[in-house]
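*Asks:* pasting a predicted model and its sequence here:
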Amino acid sequence: MADASSLPVPAEEPPPTARQQTIALVDDDRNILTTLSIGLHAEGFATRLYADGETALKALLENPPDLAIFDVKMPRMDGLDLLQALRAHSRLPVIFLTSKDEELDEALGLAMGADDYIAKPFSQRLLVARIRAILRRSDLARAQPDAPSQANLPEPVVRGRLRLDPARHQVTWDGKPVSLTVTEFLILEALAQRPGVVKSRNQLMDAAYSDDVYVDDRTIDSHIKRLRRKLRAVDSEFSAIDTLYGAGYSFFDAT
């Protein structure tokens, strides 16, 4: 198997500028790595290429990129194992590449903290649109105020035992911190803004994804399952997110 140093990156690639965002690509298929890298360079991104999960994990933790794209099926350490190991230390945005017959892997990946998945074959335009949407949300979540009195910052949302701080991307339940991805945070925020009001899957998609990104119902359902699992990790009796079958989801102002 080729290691990262033998992969066909463009020769004499200039170092990324301060404003150039970097995408890490992890796949044991050289052709996919080369094709994706060339396409992302054309869109203004810098890329780092890794041929296996073990090599990628060390590099991602030591020198994090802006976003990573993992193939699910890889030897030595597959994409799911790589994501699990990464999530123990980092909330780096991650997109999975899957085959259409890997529905279980897609659901597992979302449950473990992936931000999105794309089924092969896919268009370069779709991939770039999803990358840009996730990076926009990630940049917003990382933004910190210059001073406590800075104007125009969103106010924290407090609903009973739930507190969301959009300016700092922080969530607590009963005062206990809950670690959420950007997509999870936006979905929970959309539900908590209007307690008791049922939000359809389409409305939650609009809240969590930009207009140029398509996701199906199963993606939203997977995010909701993961939200419940994370909140139940700090409160085993958490039940504030309700399902109205055929209509959508709602948040009840728990006290």
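*Replies:* Structure received. Numbering: from 1, shown residues only.
*Asks:* hey, let's count contacts and neighbours off CA atoms from now on
*Replies:* Fine.
*Asks:* ranges for the strands of this protein?
*Replies:* Shown for the chain, the strands assigned by DSSP state E span residues 22-26, 46-50, 67-71, 94-99, 116-120, 157-159, 162-165, 170-173, 176-177, 241-244, 248-251.
*Asks:* ok, structure two:
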Amino acid sequence: MNSMEHGSRSSSEDAKGYRALVVDDEVPLAEIVASYLQREQFEAIVADNGIEAIAVAREFDPDVVILDLGLPGIDGLEVCRQLRTFSDAYVVMLTARDAEIDTVLGLTVGADDYITKPFSPRELVARIRAMLRRPRVLQTTAAAAPEQQPAPPRQFGSLSIDVDAREVLLDQGPILLTRTEFDILEALSGRPGIVLSRRQLLEIVRDGPWVGNEHLVDVHIGHLRRKLGDDAAQPRYITTVRGVGYRMGTGQ
């Protein structure tokens, strides 16, 4: 049986409103999370299984999906894989298991963050807000100042990064990145030659202090390198500085 709770449309009409899909077979927990999100002017929907979550996401087009790893039937990893075929929503994975393998597996299928049960709904909402804030600020700024000339794309050899359009081209062909992947690439490319630590990258991307596993950056960097055809051993674009972090090269 479907278990869905719709947030008040009137509250979500706020200019700062976002859409959130909460997916957990522990329905009371999911409804608590949804209620906290609704208080923050989100429009929130609850789904209690993976099949329902995918169907709802296609119609609801959420900005963020809070996704339990241990769903019955289609688990959170498979839901995330399928979401990534049609949605660029942020995905926060919920897990009752604190094993690192769960975190890494979740991120390799496109999750942007994770939080371990039990957790504070207030903390979860705060992390979601920080996650959403930066892309929305960029969009708002562009809309508020249409007369401002767009910045030229950043060039690194055959790699072109258009920050205003949030578009990446490699050898003139488009490269599809998740929001987090693009934000990390933007942070590095905006400071070429400068080493940024994992924490610095996370705080730039999240637009605030980071509390959690800093090595989440490594997974996203790995995704970026694969999509850019960048060899970590002989990098053209992103160089690892051992014990410190990453820096953007000049391209070849």
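*Replies:* Received it, and whenever you're ready, just let me know what you need. Because the structure is a prediction, the values reported are computed rather than measured.
*Asks:* reformat the strands of structure 1 as TSV; add mean neighbour count and distance to Leu191 of structure 1.
*Replies:* Converted to TSV, these look like this (neighbours: other Cα atoms under 10 Å; distance: least, Cα to Cα, whole Å):
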stretch	mean neighbour count	distance to Leu191 of structure 1
strand 22-26	24	31
strand 46-50	23	36
strand 67-71	24	26
strand 94-99	23	24
strand 116-120	18	20
strand 157-159	16	11
strand 162-165	20	11
strand 170-173	19	14
strand 176-177	14	19
strand 241-244	16	8
strand 248-251	21	5
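*Asks:* Pro195 of structure 1: which of these is closest?
*Replies:* Pro195 of structure 1 lies closest to strand 248-251 among the strands of structure 1, at 5.1 Å (Cα to Cα).
*Asks:* the closest one vs structure 2, mean deviation?
*Replies:* Strand 248-251 of structure 1 differs from its equivalent in structure 2 by a mean of 1.4 Å after superposition (mean Cα distance after the TM-score superposition for structure 1).
*Asks:* which residues sit against that strand?
*Replies:* Contacts with strand 248-251 of structure 1, where a contact means Cα atoms under 8 Å, 6 or more residues apart in numbering, come from 191-192, 194-201, 240-244.
*Asks:* that strand maps to which residues in structure 2?
*Replies:* Taking TM-score structural alignment as the measure, structure 2 aligns residues 245-248 with strand 248-251 of structure 1.
*Asks:* all helices of the stretch 151-255 of structure 1, in order?
*Replies:* In the stretch 151-255 of structure 1, helices defined by DSSP state H, counting those that start in this stretch lie at 182-192, 201-208, 217-234, listed in chain order.
*Asks:* quick one, which of these is nearest to Thr35 of structure 1?
*Replies:* For these, the distance to Thr35 of structure 1 is smallest for helix 217-234, at 26.4 Å, taking Cα to Cα.
*Asks:* relative to Ala133 of structure 1, which of the helices of the stretch 151-255 of structure 1 is closest?
*Replies:* When these are ranked by distance to Ala133 of structure 1, counting by Cα to Cα, first place goes to helix 201-208 at 9.2 Å.
*Asks:* what about the closest one, distance to the chain center?
*Replies:* Distance of helix 201-208 of structure 1 from its chain centroid, counting by Cα atoms, centre = their mean, to the nearest Å, is 15 Å.
*Asks:* equivalent analysis for stretch 170-177 of structure 1, please.
*Replies:* The chain centroid and the centroid of stretch 170-177 of structure 1 are separated by 20 Å, computed with Cα atoms, centre = their mean.
*Asks:* give the aligned range of it in structure 2.
*Replies:* Mapped onto structure 2 using TM-score structural alignment, stretch 170-177 of structure 1 covers residues 167-174.
*Asks:* contacting residues around that stretch?
*Replies:* Contacts made with stretch 167-174 of structure 2 from outside it, assessed by Cα under 8 Å, 6+ apart, are listed as 158-162, 175-176, 228.
*Asks:* over to stretch 25-40 of structure 2?
*Replies:* Where contact means Cα under 8 Å, 6+ apart, the residues beyond stretch 25-40 of structure 2 that reach it are 3, 5, 7-8, 11-12, 17, 20, 22-24, 43-49, 68, 71-72, 121-122, 125.
*Asks:* how about stretch 190-200 of structure 1?
*Replies:* By Cα under 8 Å, 6+ apart, the surrounding residues in contact with stretch 190-200 of structure 1 are 157, 159, 204, 207, 244, 247-253.
*Asks:* switch the cut-off to 10 Å
*Replies:* With contact meaning Cα atoms under 10 Å, 6 or more residues apart in numbering, stretch 190-200 of structure 1 is reached by 157-159, 162-164, 184, 186-187, 203-208, 217, 220, 240-244, 246-254.
*Asks:* can you get me a residue count around Glu62 of structure 1?
*Replies:* Residue neighbour count, defined by other Cα atoms under 10 Å, stands at 9 for Glu62 of structure 1.
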